[in-house]
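Undergrad: A structural model of the following input is requested.
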Amino acid sequence: MKLTKTVDLLVENGEQIVGYNVFDEPIYETVFEKIPIKCDVEPYSSKMAENRYGIVTDVQYRLFTKPDSRLKLGEKIEYRNEKYIVTGVMDFDRHYEVLMKRDDAQ
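TA: As a prediction, this is how the structure comes out:
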């Protein structure tokens, strides 16, 4: 398996103050640590996921990588400067196949 691309797993790393509101109360923003993961990524669809894996979920990309227990449902991934959410993880003996959809709540 050739892992020619890299995605970043976004892991929450606390909050930081980004400003203050009109009542002088702090406004917080979640800070994410980026953990690079070597992989291969291909466009994918919900219909293809249903046919291949038998699951119904939103999907834009499928990613292939070595087994990594940090990849779980609901985790956030950054790929090509866009954020995605993991919607499926298939754990095979020697690799993971991970389905992801665009994070609309950016």
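Undergrad: going forward, measure contacts between C-alpha atoms and count neighbours the same way
TA: OK.
Undergrad: From what I see, Leu3 and Leu63 are in contact.
TA: No. Leu3 is beyond contact range of Leu63, at 9.9 Å (criterion: C-alpha atoms under 8 Å).
Undergrad: Can you name the residues in contact with stretch 63-75?
TA: Here stretch 63-75 makes contact (C-alpha atoms under 8 Å, 6 or more residues apart in numbering) with 3, 9-11, 37-42, 85-89, 91-92, 94-100.
Undergrad: Also this sequence, please, to line up against the first:
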Amino acid sequence: MDYREKATILVVEKISDNMGGYEETETELKTIKCKVAPYTVKSIDSKGREISYSLNKLFTKEKILDDLDDDFKILYKDKKYKKVSMADYGKCYMVVMERDD
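TA: From the prediction side, this is the model:
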């Protein structure tokens, strides 16, 4: 698999507002080389209708975060995506991502 495409990993940091709350800011963690492939998911809703929607799979050899359960966002081709799931296959990592509108 060729990893010619690039994506930027964004993490959300919570900064205290000194009044008991916080403000969220997105910061760029790093840029990774990757391969992105779209795929379609089909499911049946409660009324028996078939619903299909598109997700993307991102493959990379680079370690993104230390913990696979940590949340992050991906900036890919000027569009922002959120992580749905992530898997470590030993030789590569796979991130399932959907558009974050």
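Undergrad: on that earlier part again, in strands only, show me the contacts of stretch 63-75 of structure 1.
TA: 9-11, 37-42, 85-89, 91, 96-100 (DSSP state E).
Undergrad: Centroid-nearest residue for structure 2?
TA: Lys83 (3.0 Å; C-alpha atoms, centre = their mean).
Undergrad: wait, what's in contact with the counterpart of that residue in structure 1?
TA: Taking TM-score structural alignment for the superposition, Lys83 of structure 2 sits opposite Val86 in structure 1. When contacts are counted by C-alpha under 8 Å, 6+ apart, Val86 of structure 1 touches Leu71, Lys72, Leu73, Gly74, Glu75, Lys76, Ile77, Val98, Leu99, Met100, Lys101.
Undergrad: And for the second one, the neighbour number?
TA: Burial of Lys72 of structure 1 is recorded as 15 neighbouring residues (other C-alpha atoms under 10 Å).
Undergrad: could you show me where the helices are in structure 1, in order?
TA: 46-53 (DSSP state H).
Undergrad: Nearest residue to the match of Lys83 of structure 2 in space, please, no chain neighbours.
TA: Nearest non-adjacent residue to Val86 of structure 1, counting by C-alpha to C-alpha, 6 or more residues apart in numbering: Met100, 4.4 Å away.
Undergrad: Please report how far the counterpart of that neighbour in structure 2 lies from Ser16 of structure 2.
TA: Structural alignment (TM-score structural alignment) places Met100 of structure 1 against Met97 in structure 2. Note on Met97 of structure 2: its distance to Ser16 of structure 2, by C-alpha to C-alpha, to the nearest Å, is 29 Å.
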